[in-house]
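K.L.:
model the structure of this input:
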Amino acid sequence: MASDTALQVLRRLDTGPRGLTDTEATARLTAVGENTPSRAHTTSWPRLCATGLRDPFTAVLLCLGLVSALVASWGTAAVILALVAVSCALRAGGEHRAD
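P.N.:
Below is the predicted model:
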């Protein structure tokens, strides 16, 4: 297919060098529908944030924050959990932009 000539491509598409007439274009639009790309599936923000927790460094930080909370070191726990939240938010934002 990559080595097809222009004439072969036009024949395969059932058209000519000048394109389709208005009548042919209307008939094809009615028969086939509009040439629009399908809507891409987007991942929800909570799921993007949850996938950020799969990063080993973030998971270790989360465990450390929970241990700090268990031993009632509230300041340390708050700082560590804030870092985990920021990390997840930044990762989710980056993945959202990449999609």
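K.L.:
C-alpha from now on. contacts and neighbour counts both.
P.N.:
Noted.
K.L.:
helix, strand, or coil at residue 30?
P.N.:
Secondary structure, DSSP: H, G, I helix; E, B strand; the rest coil: residue 30 is helix.
K.L.:
next, count neighbours for it.
P.N.:
10 (other C-alpha atoms under 10 Å).
K.L.:
go on, residue 58?
P.N.:
Residue 58 - counted by other C-alpha under 10 Å - has 19 other residues nearby.
K.L.:
same check, this time on the one 5 residues further on
P.N.:
Residue 63 has 14 neighbouring residues, counting by other C-alpha under 10 Å.
K.L.:
in three-state terms, label it for me.
P.N.:
Residue 63 - assigned by three-state DSSP - is helix.
K.L.:
got the buried residues for the longest helix belonging to the chain?
P.N.:
Longest helix in the chain by number of residues (criterion: DSSP state H): helix 74-98. By neighbour count on 16 or more other C-alpha atoms under 10 Å, the buried set for helix 74-98 is 76, 77, 80, 81, 83, 84, 85, 87, 88, 89, 91, 92.
K.L.:
now the second one, please; I'll put the structures next to each other:
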Amino acid sequence: MISKSYGPHRAPETLEPEPSWADSAACATVDPELMYPGPGNLPAYKEARRICADCPVQAECLADAMAYEGNATKKYRYGIRAGLSPAERADRYTRSRNQAAA
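P.N.:
Have a look, this model is predicted:
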């Protein structure tokens, strides 16, 4: 039996990808490691929060984090997103679910 093999489909190079909200994020131009400080590294957490403080897409970032992380526990959430720690995002998610159920 003869089968055809098709290579990967690629968009023409004349098409530009649609811009993403993440392209406008304040953290888009910093070392990604800054946004994922290790446990107990308070100076690094403060620096990451400072970067987020004036970010023009903070709301989009938080919505993306909430959608991506869903009901994950605190131990499965990482980094600073929208200026919030993993624990803060988990608490916010739980509160929003409880309010929706009420």
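K.L.:
how alike are these chains, TM-score-wise?
P.N.:
Superposed pair, TM-score by TM-score structural alignment, normalised by the length of the first structure: 0.27. Supporting alignment: 36 aligned residues with a C-alpha RMSD of 3.0 Å.
K.L.:
that older thread, elements contacting the longest helix of the first structure?
P.N.:
Judged by 3 or more C-alpha pairs under 8 Å, 6 or more residues apart in numbering; DSSP states H and E, helix 74-98 of the first structure is in contact with helix 45-52, helix 56-70.
K.L.:
list the contacts of it.
P.N.:
The contact list for helix 74-98 of the first structure (C-alpha atoms under 8 Å, 6 or more residues apart in numbering) reads 43, 45, 48-50, 52-53, 58, 61-62, 64-69.
K.L.:
equivalent analysis for stretch 59-70 of the first structure, please.
P.N.:
Outside stretch 59-70 of the first structure, the residues within contact range by C-alpha under 8 Å, 6+ apart are 53, 74, 76, 77, 78, 80, 81, 84.
K.L.:
gap between the third one and residue 24 of the first structure?
P.N.:
For residue 76 of the first structure, the distance to residue 24 of the first structure equals 71 Å [C-alpha to C-alpha, to the nearest Å].
K.L.:
and the longest helix for the second structure?
P.N.:
Criterion DSSP H: the longest helix present in the second structure is helix 86-101.
K.L.:
in it, what's buried?
P.N.:
Buried-residue list, helix 86-101 of the second structure, by 16+ other C-alpha under 10 Å: 86, 87, 89, 90, 93.
K.L.:
burial of residue 50 of the first structure, as a residue count?
P.N.:
Other residues near residue 50 of the first structure come to 14 when the count uses other C-alpha under 10 Å.
K.L.:
find the nearest non-adjacent residue to it, please.
P.N.:
residue 88 (7.5 Å; C-alpha to C-alpha, 6 or more residues apart in numbering).
K.L.:
can you tell me how far the one you found sits from residue 64 of the first structure?
P.N.:
16 Å.
K.L.:
just to revisit the earlier point, reformat the helices and strands packed on helix 74-98 of the first structure as CSV; add distance to residue 30 of the first structure.
P.N.:
Shown next, in CSV, are those (distance: least, C-alpha to C-alpha, whole Å):
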stretch, distance to residue 30 of the first structure
helix 45-52, 38
helix 56-70, 53
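K.L.:
between those, which one is closest to residue 8 of the first structure.
P.N.:
helix 45-52 (46.1 Å; C-alpha to C-alpha).
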